[in-house]
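Asks: pasted the sequence and its predicted model underneath.
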Amino acid sequence: MTVNRALRLVAGIFILVSVLLAVYVNKNWWWFTAFIGVNLIQSAFTNWCPMMTILKKIGLKDDSC
């Protein structure tokens, strides 16, 4: 699995989990969903995301490799 595919997987899981937590636990979890969205938007412009750094450190390969 590459970094980009893993990043999309992690983002999708985080969004689904945060929506479920907001619906069933506490509405303040919507802030976490918003944080994920803002982070995805900034990574589209800067081509940098903290999760990409983490995924590279655990050994996933970049698409260019």
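Replies: Structure's in. What do you need?

Asks: could you use CA atoms for every contact and neighbour count after this?
Replies: OK.

Asks: the residue positioned nearest the centre of the chain: which element?
Replies: Centroid check for the chain by CA atoms, centre = their mean gives Ala11 as the closest residue, at 3.1 Å. Assigned by DSSP states H and E, Ala11 belongs to helix 3-24.

Asks: use this one as the comparison:
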Amino acid sequence: MNIERVVMAFAGGMILLSLLLYLVHSPYWLLLTAFVGGNLLQAVFTGFCPLAIVLGFFGMKTGMVFDRKK
């Protein structure tokens, strides 16, 4: 797996987890959903993603996730 796939999987997992916790525990878990969505949106415009930086530090390689020319 490459950095882009891990970031998308992590973000999707966090959103689903926060929605489950919202249903089971407290509506305040929707703040985590908003945080993850906001972070994804700012990463599109700024190119800054903390998780991608950490994964790169540990040696994970970047890839062309949506490249259909394979």
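Replies: Happy to help now that I have it. All values derive from a computational prediction rather than experimental measurement.

Asks: rewinding a little: ok, the residue nearest to the centre of the first structure touching Ile36?
Replies: Yes. The pair Ala11 of the first structure and Ile36 qualifies as a contact (CA atoms under 8 Å) at a distance of 7.2 Å.

Asks: list the buried ones in stretch 20-31 of the first structure?
Replies: Using 16 or more other CA atoms under 10 Å as the test for burial, stretch 20-31 of the first structure gives 21-22, 29-30.

Asks: stretch 50-61 of the first structure now?
Replies: Going by neighbour count (16+ other CA under 10 Å), the buried part of stretch 50-61 of the first structure is 52, 55, 60.

Asks: mind giving me CSV with those and columns for distance to Ala44 of the first structure?
Replies: What follows is the buried residues of stretch 50-61 of the first structure, written out as CSV (distance: CA to CA, whole Å):
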residue, distance to Ala44 of the first structure
Met52, 12
Leu55, 17
Leu60, 20
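
Asks: can you list these in JSON lines and add distance to Ser43 of the first structure and secondary structure?
Replies: Listed next are the buried residues of stretch 50-61 of the first structure as JSON lines, based on distance: CA to CA, whole Å; DSSP: H, G, I helix; E, B strand; the rest coil:
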{"residue": "Met52", "distance to Ser43 of the first structure": "10", "secondary structure": "helix"}
{"residue": "Leu55", "distance to Ser43 of the first structure": "15", "secondary structure": "helix"}
{"residue": "Leu60", "distance to Ser43 of the first structure": "18", "secondary structure": "coil"}
